Structure formats: structure tokens, C-alpha cells
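Asks: pasted the sequence and its predicted model underneath.
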Amino acid sequence: MTDQPRNDGGLVAHGIDTTRPSVARVYDYALGGKDNYESDRELYRQILKVAPETPVWAKANRRWLSEVITWLTADAGIRRFIDAGSGLPTADNTHQIAQRVNADASVVYVDNDPSVVAHGRALLLDNDRTQFTAADLTKPDQVLADPAIAALLEPGEPVALVMALMLHHISDYEETRAIAQTYADALPPGSYLAITHACNPGDGGDVDAMVTELIEKVRHAFPNLAFRSVAEISSLFSGFELLDPGVVKLGDWHVPGGRVDEDPPADVRDAIYGGVARKPAS
């Protein structure tokens, strides 16, 4: 792999186009990360004009991920994880959260963004229970055939599949359902599916108006972005048993039997929803 110089004197891994914004890098910037470029920052500034709540959404998604992985490892006894659409490494990644609870936990990350591939593989060089698969998540048959994924899905133990802020980058609803169902069908009995997804309540209210404008604002960069209704997001868990509190705003989500530790500011228009579900054991 050949590295190229960039404007600030650093290096850009081969295949990374710094002139076009990347979903992963925009999200990284929203979280205060440094693995982003001016094209990402400019789009983020445009997003903030429509949705100033965006950094709140990003942090809520990270909180959700931390709570979900911790609960799945500590309380549900899950030791195998697939993080699909993992994004750029941050301060607390899925393998770090899970292995903090159980050092034997195994994690496979899946993403095909060149920025994520470069950083993800470098991060995991010294962790023999964590692997990175560079694959297109919209082609589940190919992903499931990958040796690292296939090994994790071998019969005998349940798996947790995490799809955080990923499925809303597939524009067609029926295609999205089919993709989610293919992954869900491959999970062993007793496995868990955890999803966060952009939501448009479609009720003509403030959130509806905001996300409609937001989609237009980012269409040139993210043409496949699709905000969906709560019912549509819930349908992605078909065949699974949704855990309480169901598919709800991330600010209202909590681990089963737990509670929300702190309420989001009252003026936040929450457009990110999430849920966790279990595949019946038989």
C-alpha cells in the first residue's frame, strides 16, 4: 500500500479521497475526532445549520453502544460480536468495551470505507481476539462467507450483531429489510440484534420538517440516506423478540431493567432511534 502526502503534512492511505466527505469521517468529527478532512468538516457545518443537535445524537449513539455491549457481555453472557458498519476507531470501541468485561470476548468489525479500513486494521494489530473485515455490508452473502465472520457464526454459541447508524444509508426500504433479514437469519438461536437508525416520525412536526430539510442538504454527498418511521425501523427486527423499552429515541433507551441516567436537554429534536432484540432459542 502506497501512502500519499496530504496538505497538513500527514499521510493518506491509498484509496482515500479527501475531497469528498465520508460518512465515517463526518461522524468522527461530530465526536471530536481528528481523522477527518476539510470536506468532512464543511459538510458537518452545513448539517449543523439544519440540525444543531447532531453532536448530541452522535454522543447518544456512543452511550447506547457502550451500554448495549456492556449489558450483552456482563448480563446476557455474549462473547462473540459482529460490529457491522463500525466506523472509525474512537476512545471506546466495541472490542474494548466487551473485553473489559470478558477478556475472552471476540469481535469482528466490518466496514468498507477506505478510511475505516486503514485505521481499523492498524488499531487491531496487537489484539488476537479482534479482527477487521473489509467488506460491503449491502452484500450480506459475501460478508457472511468471509472466514472471520463464518468462524464467529459457527454453531454452539450465540452472537451479538450490532448495526449502529448503518442501515439508513440504504435508500430502498425493502432492500434494507432483506439485507437485515439475511444477517438475522444467519445468527444462531439466542443471538442478539442491536440497531440504531435515523427516524422521521412523518407527523408534520418539528422533527419531520428538520429531517426533510437535512436530507436535501446532504443529498449531494449521501444520496442514499433514508430516515424511516418507528414502524419501519421496528420491522428490521422481524422474527426477534424486542427487549424493553423497544424501539425508542436514544435519549429514552436503557438496558433491560435499567433506567436512563440523565435526560437529554428538553429542546433537542431527537431523530435517532434504537433497539435491541433477541432471537428465540427455538
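Replies: Alright, I've got the coordinates.

Asks: every contact and neighbour count from this point should use C-alpha atoms.
Replies: Noted.

Asks: which residue is the nearest non-sequential neighbour of residue 50?
Replies: residue 214 (6.1 Å; C-alpha to C-alpha, 6 or more residues apart in numbering).

Asks: tell me which element the one you found falls in.
Replies: Under the criterion of DSSP states H and E, residue 214 resides in helix 206-218.

Asks: residues in contact with that helix?
Replies: 43, 46-47, 50-51, 200-202, 225-227, 269-271 (C-alpha atoms under 8 Å, 6 or more residues apart in numbering).

Asks: quick one: which of these has the most company?
Replies: Tallying neighbours with other C-alpha atoms under 10 Å puts residue 227 at the head of the contacts of helix 206-218, with 26 neighbours.

Asks: how close does that one sit to residue 52?
Replies: 17 Å (C-alpha to C-alpha, to the nearest Å).

Asks: so what touches stretch 261-276?
Replies: 53, 57, 192-200, 206-207, 211, 230, 242-243, 245-253.

Asks: among those, which lie within strands?
Replies: The strands, defined by DSSP state E, take in 192-198, 242, 248-249 from the contacts of stretch 261-276.

Asks: before we move on, back to that, looking at the contacts of helix 206-218, which is nearest residue 173?
Replies: residue 226 (8.4 Å; C-alpha to C-alpha).

Asks: ok, structure two:
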Amino acid sequence: MADNRPINLSVPSAARMYDWLLDGNFNYEADRLACQELLQHAPTTKALARNNRWFLERVVRTLAEEHGIKQFIDFGSGLPTQNNVHQVAQDFHHDARVVYVDNDPVVLAHGRSILDSNAYTAVIDGDMRQPEAVLEREELRRLINFDEKTAVLFISVLHCVKDVDDPAGIIRRVVAKLKPGSFVVICHLVSDDRRIRDQVTELMRKQTGDNWGRVRERWEVDSLFENLIPHPPGIVDVTDWRPDSELRQHDRSVEWMDYGGLAEVPPGPAQPNS
């Protein structure tokens, strides 16, 4: 489906800024300038982006290899880079199905141009703040069977969601559609330093035209896992989530972190705490 929305490349996007932080090529001057300003507040953010990407690789490998998951939904997928979800998953299951969901027109156009020839993937235009509408999309249903166990990924994206749009509610509404034994992966930008939280939140809201939520605290991310069963090592700085190489441990973000983990959907309907 063609996307005819106008693209304003003078306004940075979180997806293209992330691409620049990973030394990618699909970013523009506005994104690069925004990243340079971000690095003034949080100079180790490039390390944060790399560690986030390595976490994605490890957690998808774990889901495919150890849990036999063969279908994935990646909310806020961003621009395709090396070792995307489908590449990691299809190393273990050649027919692993992956649906990437984003609403950035540049992400959609580039993703579709790269993945058009892969019959087991799709890139769809969707807003994670309206998860039911996304999960009912024909393009998604073509690949995803909710009678089977599914992994849903929210990799470093829920900080783009404002409090009024209820990030925890988004998770609950997605989980309600999943078969027990399915998995949810969540990681979120957090800082223990209130100054960093406030400064980066204000910067990103200004730079992205208010298309941003906020940097949160760890306890707030813990609450996103309510009624889910975290798998070891639990909810942690993702640099420490089952690291596969000591070489990837030496360079970590100082000012803030990506905090999260892998959790399983329990048997039976999830019940809210009394």
C-alpha cells in the first residue's frame, strides 16, 4: 500500500536519529543535528544504541532457538539495519514470520523496498497507541496466527508514548490478544538522574515536534510487566541481559540506559491486582 503522507525531513524522527547513532545511512541533516544536541546532554548515547541493538539480536535468538517462536510482531521497528528480527529468527526457522509496525513514512518506504521479496515478512503502517486496529490489519493477519504462540517486541519505543496514551494499557491490550505461552519483550529508556530525564525529554519533544513521551524511571518500566512472567535474568539494563561476549560489556551508557527484559504471557486471562 502506497504511503502518500508528506515527509517533512526538517523535523527529526526518533527512528532516523537511532539510525544515525548506529552509524546508518538513512538519516538527514535535521536528525544528525538533533543527535549532536542529544549527545551534549548524554554523551554515551551511541553506546546505548549499540547495546540496544545487541539486546534485540540476543532476545530474538533466544525466542527462536530456545522457545521455538516462529512469529514476531515488532512495534516501532525503525529503519532496517543489520541483523533485523527476521534475519535472526530465520536463521533458526526459515519460515519464521515477522511483521514490522511503524508510522514513520521513511521507515515504511525503506523497509518495504528491502523486504518486498521476503514472503515471510511485512512492513505495515500502524500506530501502537491503537494496538487493536494494528492487530486486525489484513497484512498482519496474513502472516500472524494468534492461535499460535507469538512474540511481540516493544524495543526502545514506549518512551515515545505520552502518559495520556497509557503505555501500560497498550501492553495489556496487546497481551489480551495473545495465546498463553506467548512472549512480550519490552525495553525503555530510563535514568536515575532527574536532570537527565527532564533535559532529554524536553529536547526530544522539541526536536520531534512533540512526537515523544518521556524518559521514565525504572519502577515505571517494572509496572509495564504487570501480570507477565519475566524470564531470567529479569528486568535489567539490557547490556546485562544474557550477554554473549565480554567484549560487548566494556562500553556502556552512563547517563541513561535501556531497561527491560523478556516476559511470558501466563496461562488464563490476566487479572488486575486487587
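Replies: Yep, it's here. Everything numeric in this text was worked out from a predicted model, so none of it was measured.

Asks: ranges for the strands of the stretch 51-200 of structure 1?
Replies: 80-84, 106-111, 130-134, 160-164, 192-198 (DSSP state E, counting those that start in this stretch).

Asks: let's have the ones you listed in TSV, adding mean neighbour count.
Replies: Output for the strands of the stretch 51-200 of structure 1, formatted as TSV (neighbours: other C-alpha atoms under 10 Å):
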stretch	mean neighbour count
strand 80-84	24
strand 106-111	24
strand 130-134	20
strand 160-164	24
strand 192-198	25
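
Asks: between these, which one is closest to residue 20 of structure 1.
Replies: Between residue 20 of structure 1 and the strands of the stretch 51-200 of structure 1, the tightest spacing by C-alpha to C-alpha is seen for strand 106-111, at 17.8 Å.

Asks: tell me, the closest one lands on which residues of structure 2?
Replies: The counterpart of strand 106-111 of structure 1 in structure 2, using TM-score structural alignment, spans residues 97-102.

Asks: mind checking how far the matching stretch is from the chain centre?
Replies: 11 Å (C-alpha atoms, centre = their mean, to the nearest Å).

Asks: how much does that stretch stray from structure 1?
Replies: Its match in structure 1 and stretch 97-102 of structure 2 itself, once the structures are fitted together, sit a mean 0.5 Å apart by mean C-alpha distance after the TM-score superposition for structure 1.

Asks: name the residue closest to the centre of structure 1, please.
Replies: residue 164 (2.1 Å; C-alpha atoms, centre = their mean).

Asks: that residue pairs with which position in structure 2?
Replies: Using TM-score structural alignment, residue 164 of structure 1 sits opposite residue 155 in structure 2.

Asks: I figured that match hits residue 56, correct?
Replies: Yes: Residue 155 of structure 2 is in contact with residue 56 according to C-alpha atoms under 8 Å; the separation is 7.3 Å.

Asks: distance of the closest residue to residue 104 of structure 1 other than its chain neighbours from residue 92 of structure 1?
Replies: Ranked by C-alpha to C-alpha, 6+ apart and with sequence neighbours excluded, the top spatial neighbour of residue 104 of structure 1 is residue 79, at 6.9 Å. Using C-alpha to C-alpha, residue 79 of structure 1 is found at 17 Å from residue 92 of structure 1.

Asks: who has more neighbours, these two?
Replies: Neighbour comparison, residue 79 of structure 1 and residue 92: the larger count goes to residue 79, with 22 against 12 (by other C-alpha under 10 Å).

Asks: if I pick that one, what's in contact with it?
Replies: 73, 98, 102, 104-106, 158-159.

Asks: out of those residues, which sit inside helices?
Replies: Counting by DSSP state H, the part of those found in helices is 73, 98.

Asks: okay, now residue 172 of structure 1: neighbour count?
Replies: With other C-alpha under 10 Å as criterion, residue 172 of structure 1 counts 12.

Asks: and what of the one 10 residues further on?
Replies: Per other C-alpha under 10 Å, the neighbour tally for residue 182 of structure 1 reads 15.

Asks: does it really touch residue 139, like I thought?
Replies: No: using C-alpha under 8 Å, residue 182 of structure 1 is not in contact with residue 139; the gap is 9.7 Å.

Asks: show me what contacts the residue nearest to the centre of structure 1?
Replies: 61, 65, 84-86, 194-197.

Asks: about what we covered before: okay, angle between the helix holding residue 214 of structure 1 and strand 192-198 too, please.
Replies: Taking axes from the mean of the first three to the mean of the last three C-alpha atoms, to 10 degrees, one finds helix 206-218 of structure 1 and strand 192-198 inclined to each other by 80 degrees.

Asks: distance between helix 206-218 of structure 1 and the chain's centre?
Replies: 21 Å.

Asks: once you drop chain neighbours, what's closest to residue 28 of structure 2?
Replies: Per C-alpha to C-alpha, 6+ apart, closest to residue 28 of structure 2 is residue 9, 6.9 Å.

Asks: any idea what that neighbour aligns with in structure 1?
Replies: Checking TM-score structural alignment: residue 9 of structure 2 goes with residue 18.

Asks: helix, strand, or coil at residue 270 of structure 1?
Replies: Three-state assignment for residue 270 of structure 1 (DSSP: H, G, I helix; E, B strand; the rest coil): coil.

Asks: residue 260 of structure 1 - how many residues pack around it?
Replies: Residues lying near residue 260 of structure 1 (other C-alpha under 10 Å) number 12.

Asks: pretty sure it sits against residue 250.
Replies: No: assessed by C-alpha under 8 Å, residue 260 of structure 1 is found out of contact with residue 250, at 9.7 Å.

Asks: what distance do you get for residue 53 of structure 1 to residue 209 of structure 1?
Replies: 14 Å.

Asks: which residues sit against the strand or helix carrying residue 37 of structure 2?
Replies: Following DSSP H and E, one finds residue 37 of structure 2 within helix 29-41. With contact meaning C-alpha under 8 Å, 6+ apart, helix 29-41 of structure 2 is reached by 9-13, 16-17, 20-21, 45, 196, 199-200, 203, 207.

Asks: burial count for the closest residue to residue 158 of structure 1 other than its chain neighbours?
Replies: Once flanking residues are discounted, residue 158 of structure 1 sits nearest to residue 191: 4.4 Å by C-alpha to C-alpha, 6+ apart. Per other C-alpha under 10 Å, the neighbour tally for residue 191 of structure 1 reads 23.
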